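In: Okay, here's the prediction I keep looking at, along with the sequence it came from:
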Amino acid sequence: MLGWALTFFIVAIIAGVLGFGGIASGAASIAKIIFFLFLILLVISLVANALRGRGPKV
């Protein structure tokens, strides 16, 4: 998912350099949404892993 965000960010930079403002802003918005979605899922995953924990080894 982080790879997709990076891809859209690069597309936004290239589109901005070439003068395609609408495409650049759209790609930047998509990249931002995907990045924040990645962060939310990362935090949920870390919390779930911490709550699950591991029992004592016998």
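Out: Thanks, I have the structure now. Numbers count the residues shown, from 1 in each chain.
In: When you work out contacts or count neighbours from here on, use the C-alpha atoms and nothing else.
Out: Noted.
In: where does residue 5 fall, helix, sheet strand or coil?
Out: Classification of residue 5 by DSSP: H, G, I helix; E, B strand; the rest coil places it in helix.
In: before we go on, here's another structure to hold up against the first:
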Amino acid sequence: MKEAIDALLALGFALVLGATGMLLVAIVILSFGGLGSDYLFLIFSTGGGVFIGAFLYVRALLQRS
């Protein structure tokens, strides 16, 4: 049971880290002029960060086992 809780905490951390990183990148790009629809870009980049975080987490899990 403890392993499952640890895995969920690590997954949540990876998702938050990925989303935060992509959000920071998006804010930097927007501050230099943006790419058209700014709000859509923020939403998509944050979603992309979540997927990157999930991918890195799953890859780390597979390497561990």
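Out: Yep, it's here. The shown structure was predicted, so the numbers you read here are calculated from the model rather than taken from an experiment.
In: Let me see the TM-score of these two.
Out: Superposed pair, TM-score by TM-score structural alignment, normalised by the length of structure 1: 0.55. Supporting alignment: 34 aligned residues with a C-alpha RMSD of 1.1 Å.
In: Give me the buried stretch members for the top helix by length along structure 2, please.
Out: Across structure 2, the longest stretch assigned as helix under DSSP state H is helix 2-31. Within helix 2-31 of structure 2, the residues that count as buried by 16 or more other C-alpha atoms under 10 Å are 11-12, 14-23, 25-26, 30.
In: corresponding residue for residue 21 of structure 1 in structure 2?
Out: Using TM-score structural alignment, the equivalent of residue 21 of structure 1 in structure 2 is residue 2.
In: Roughly how far does its match sit from residue 54 of structure 2?
Out: 20 Å (C-alpha to C-alpha, to the nearest Å).
In: which ones are touching residue 18 of structure 2?
Out: Counting by C-alpha atoms under 8 Å, 6 or more residues apart in numbering, residue 18 of structure 2 makes contact with 46, 49, 50, 51, 52, 53.
In: Could you single out the nearest of the residues you listed to residue 39 of structure 2?
Out: If you rank the contacts of residue 18 of structure 2 by distance to residue 39 of structure 2 using C-alpha to C-alpha, residue 46 comes first, at 10.7 Å.
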